[in-house]
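Q: next come a sequence and a model predicted from it.
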Amino acid sequence: MVEPVDAWWRRRQWSRGTAVPYPVGAFRSAWASYPVLIRQYHPEWNHGVVLTQVPPAAEVLLTWECDVGHVFVATPAEQRSRPGRERRRSVWCPECQLQATPQRWPVLPEDWPATVPVPQRVERVRGRQTLPAAPARGAPPAAGGALAGGRATGGLPTGAVASSRARSARPRSGRVAQPVPRSICTKTPRLPSGESFTSVCAPATASAVEADLRQALQERFAFTFAHTAIRLDRPFFDHVEAWPDIVLPELRVAIEYDSTGRHGLEHVGPRQETDRRKDRAVRAIGWEVVRIRTGRLPALGPYDLEVSGLSGRTLDRLVDTLRDLRGALFVDAYAR
């Protein structure tokens, strides 16, 4: 029966009558052919049990972390025998496998409704592929012998015309487009999802207003303002970390200051969708996002503030929002 690693270790201690049932390095040769699994196994996440202390055939649930940063639970047998006959790099991750699965176009059923446009509808008649003729406006559908739009087939059989069109619509290479592999930055420290830290990849503060907002918060609260990034549980572009303008680790709140910029192109259009995606990634790990939106930018989240600029009133509204999020007693405990 599969059991957690702590229960499995206690049971082995009782059955063998010793505090260390398997010494460190007892199964080093068995795991030597899986260097990636050795790198992705962390004893601190498995109650201090080292991988070389675990028999490869043990029915025990171990915690692993893939190269991207996804944390999942699997047995040694599941890790050593890859599902789906995939053995690249001797590693498997359920989240990475889901993201790498190519999306296939659905196949039209035989009884597809007649409301589908004629050029996209394919029927099979006596083993041949034929394209049904488009009926004239106000007339019943034709039995065959003409193409869509009333054009003649030029003496060619309907099946031959359909086959030639199918060949012209088919990709010349005959290969299915594969997703472009992404390279994830390896400079992000190995931390649990939701932990904040000082990132070497975080960009410098690009706005003087952000610096003023940070200084105003520092004067009122004793939060930790040195952190610049939050560890995510899935990639965000080429990193597994997010860089909010201000990170408040004590409250687990990220503050963003948004303006349209000098040319009125910031945080609008596709960039606004990037902001939404970033907010979803941060909220998925237990944080909350408060955006201060200026320049008539609409609010994206339930706690966003629509203001005309940074002022004392804006700072008061921000503090009231933090109190609503985490409680007045908790927030005021950090007041200077």
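A: Received the coordinates, thanks.

Q: from here on, just use CA atoms for contacts and neighbour counts.
A: Fine.

Q: helix or strand for residue 231, which one?
A: Secondary structure from DSSP states H and E places residue 231 in strand 229-236.

Q: buried stuff in that strand?
A: 229-235 (16 or more other Cα atoms under 10 Å).

Q: give me the number of residues near residue 315?
A: By the criterion of other Cα atoms under 10 Å, residue 315 has 15 neighbours.

Q: so how far is residue 214 from it?
A: 10 Å (Cα to Cα, to the nearest Å).

Q: same deal with residue 271?
A: Taking Cα to Cα, one finds residue 271 at 23 Å from residue 214.

Q: these two: which is more packed in?
A: When neighbours are counted by other Cα under 10 Å, residue 271 and residue 214 differ, and residue 214 comes out ahead with 16 against 12.

Q: burial count for residue 164?
A: 12.

Q: now residue 278, what's its secondary structure?
A: helix (DSSP: H, G, I helix; E, B strand; the rest coil).

Q: how about residue 322, nearest residue that isn't a chain neighbour?
A: residue 331 (7.1 Å; Cα to Cα, 6 or more residues apart in numbering).

Q: buried ones in the helix or strand that neighbour falls within?
A: Here residue 331, judged by DSSP H and E, is contained in helix 328-332. Neighbour counts over helix 328-332 (16+ other Cα under 10 Å) mark residue 331 as buried.

Q: who are the packing partners of it?
A: helix 312-326 (3 or more Cα pairs under 8 Å, 6 or more residues apart in numbering; DSSP states H and E).

Q: what are the buried residues along the helix it packs on?
A: Going by 16+ other Cα under 10 Å, helix 312-326 has these buried residues: 314, 318-319, 321-323.

Q: CSV for these, including distance to residue 10?
A: CSV is the format used below for the buried residues of helix 312-326 (distance: Cα to Cα, whole Å):
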residue, distance to residue 10
314, 56
318, 50
319, 49
321, 47
322, 44
323, 45
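
Q: wait, the residue nearest to residue 322 sits on residue 321?
A: No - using Cα atoms under 8 Å, residue 331 is not in contact with residue 321, being 10.3 Å away.

Q: let's bring in a second one:
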Amino acid sequence: MKKVISDRQTDDRQAGIFALYSLCCIFLSLCLAGCDRRELTYYMESEIEIHADWSESGLDDEEAAYGATAIFYPENGGTPKVVLMGNREYAKVRLPEGRYNAVLFNRSFDDFACIAFRGSDSYCTLEAYASRAESRADELADSPETLCADRIESFEVTEDMLGNYSDVMKAGIPAAEDCSLCFTPRQLIEELQVTVHIKGLNNVRSAVATINGVSSSVFLATGEVSQQTLTQRFELDNPVYYPDSPFNGTMETTFNSFAFNPDRPHDVSIQARLVDGQSTYEQEFTGLDISEDVSEEGTLILTLEVQTDKVPDVKPEDGGDSGFNPKVEDWGEEQKGDIKV
């Protein structure tokens, strides 16, 4: 009888130990499941918000339809991440852990007619250049469109930011401002206003001009222009006569370029076709200075003014005299009447 009781006690003790062991295993499993350890979640990226404030870009509302492009360059030299932003003011991107240099600019690589890009595989070499240059003459035929950009350097995606887009992982994620970037693009293009004062404007049918020393490209990461320069060709239009002269006046134009160096003199050449349809007039100006001013809005204004010599008088192609050729039929119908004396 005593032996039977001892065996039962042993069985009960073993059952209790097993039950306790099972409870411990269950409790440990629950603890591990509830532990917020990053390495157990397998999230490899963080979601970063991209904000762009275009208020200082000078771009009009129509430009917004082109969107924008953001490029994230890993500082370790990995493959850049390109984000095409249909909404140029806001987008999201997911990035692995690491440090990044980022560039944002208006439009995309393929949306410019007179600008192309090179060196896009590296942050420091990303360069926008004038794409419509005539290589033999080293002359730029078309003015580049307005290009605006901004940059943010050494932005870091840390381990505790990974998986911030998951509801499960939001506990313990850094504040939202730590997972967002704000760009303020500004123009990398300068605008030059050229005014030509012409003696004998009445003899001019059309005119074009060139100016040398124009930078051929700009680096988006720094905003610095290249040392290589081109000659910019532009048309003169909008002829306006002086109030006190039917013969003399001005022609002018405004065009874009990557940069002008006001500290270095520029050479300007003017070629005009005259009203006789055959003659031309050319004049060159050397050592001209570009004037700098700032508008009330804080915009940089570059201006250049030149004064030509007297353009030769020629007979207009229609047979008039220097553009003034009234015809009898222009006087209206003939009317007869008596003149009282």
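A: Now that the structure is in, tell me what you want to look at. Model, not experiment: these values are computed from the prediction.

Q: give me the TM-score for this pair.
A: The TM-score (TM-score structural alignment, normalised by the length of the first structure) is 0.19; 121 aligned residues with a Cα RMSD of 7.4 Å.

Q: how close does residue 231 of the first structure sit to residue 258 of the first structure?
A: Taken as Cα to Cα, the span from residue 231 of the first structure to residue 258 of the first structure is 22 Å.

Q: equivalent analysis for residue 217 of the first structure, please.
A: 17 Å.

Q: again, but for residue 79 of the first structure
A: Residue 79 of the first structure is 44 Å from residue 258 of the first structure, by Cα to Cα.

Q: what do you get for residue 306 of the first structure?
A: 10 Å.

Q: check which helix or strand covers residue 191 of the second structure.
A: strand 190-199.

Q: now for that strand, which elements pack on it?
A: By 3+ Cα pairs under 8 Å, 6+ apart, strand 190-199 of the second structure packs against strand 249-257, strand 300-310.

Q: give me the angle between the following helix or strand past that strand and strand 249-257.
A: Later in the chain than strand 190-199 of the second structure, the nearest helix or strand by DSSP H and E is strand 204-215. Here the directions of strand 204-215 of the second structure and strand 249-257 differ by 30 degrees (axes from the mean of the first three to the mean of the last three Cα atoms, to 10 degrees).

Q: give me the buried positions along strand 204-215 of the second structure.
A: For strand 204-215 of the second structure, by 16+ other Cα under 10 Å, it's 204-207, 209-215.

Q: quick check: angle from it to strand 190-199?
A: Going by the same axes, to 10 degrees, strand 204-215 of the second structure makes 140 degrees with strand 190-199.

Q: residue 236 of the first structure contacts residue 275, correct?
A: No - Residue 236 of the first structure is beyond contact range of residue 275, at 11.3 Å (criterion: Cα under 8 Å).

Q: identify the contacts common to the two.
A: Common contact partners of residue 236 of the first structure and residue 275 (Cα atoms under 8 Å, 6 or more residues apart in numbering): none.

Q: what is the neighbour count of the spatially closest residue to residue 133 of the second structure that is not a sequence neighbour?
A: In space, residue 133 of the second structure comes closest to residue 140 once its chain neighbours are excluded; the distance is 4.3 Å by Cα to Cα, 6+ apart. Residue 140 of the second structure: 26 surrounding residues under other Cα under 10 Å.

Q: for residue 140 of the second structure, list the residues it contacts.
A: Here residue 140 of the second structure is in contact with 130, 132-134, 230-233 (criterion: Cα under 8 Å, 6+ apart).

Q: of the residues you listed, keep whichever come out buried.
A: Applying 16+ other Cα under 10 Å to those flags 130, 132-133, 230-233 as buried.

Q: same list, these, but as CSV with secondary structure and distance to residue 239 of the second structure please.
A: Formatted as CSV, these follow (DSSP: H, G, I helix; E, B strand; the rest coil; distance: Cα to Cα, whole Å):
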residue, secondary structure, distance to residue 239 of the second structure
130, strand, 29
132, coil, 27
133, strand, 28
230, strand, 27
231, strand, 24
232, strand, 21
233, strand, 18
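
Q: return the member of these nearest to residue 15 of the second structure.
A: residue 130 (84.9 Å; Cα to Cα).

Q: how close does residue 134 of the second structure get to residue 241 of the second structure?
A: 34 Å.

Q: how far away is residue 318 of the first structure from residue 288 of the first structure?
A: To residue 288 of the first structure, residue 318 of the first structure is 13 Å away according to Cα to Cα.

Q: an error on my part: the question was meant for residue 233 of the first structure.
A: Separation of residue 233 of the first structure from residue 288 of the first structure (Cα to Cα): 15 Å.

Q: ok, now residue 281 of the first structure?
A: To residue 288 of the first structure, residue 281 of the first structure is 10 Å away according to Cα to Cα.

Q: next one: residue 280 of the first structure
A: Residue 280 of the first structure is 9 Å from residue 288 of the first structure, by Cα to Cα.

Q: got it, and residue 247 of the first structure?
A: 10 Å.

Q: burial check on residue 305 of the second structure, number of neighbours?
A: By the measure other Cα under 10 Å, the count of residues near residue 305 of the second structure is 15.

Q: can you pull the contacts of it?
A: 194-197.

Q: separation between it and residue 73 of the second structure?
A: From residue 305 of the second structure to residue 73 of the second structure the distance is 44 Å (Cα to Cα).

Q: with residue 127 of the second structure instead?
A: Relative to residue 73 of the second structure, residue 127 of the second structure is positioned 14 Å away (criterion: Cα to Cα).

Q: and residue 232 of the second structure, by the same measure?
A: As judged by Cα to Cα, residue 232 of the second structure and residue 73 of the second structure stand 33 Å apart.

Q: how about residue 192 of the second structure: what's its closest non-neighbour residue?
A: residue 302 (4.9 Å).

Q: got the contact list for that neighbour?
A: Residue 302 of the second structure neighbours (Cα under 8 Å, 6+ apart): 190-193, 290-293.

Q: need those residues in CSV (columns: neighbour count).
A: Converted to CSV, the contacts of residue 302 of the second structure look like this (neighbours: other Cα atoms under 10 Å):
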residue, neighbour count
190, 17
191, 19
192, 21
193, 16
290, 20
291, 14
292, 12
293, 11
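
Q: save the residues you listed as TSV, and put in distance to residue 98 of the second structure too.
A: Formatted as TSV, the contacts of residue 302 of the second structure follow (distance: Cα to Cα, whole Å):
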residue	distance to residue 98 of the second structure
190	36
191	39
192	42
193	46
290	45
291	46
292	43
293	43
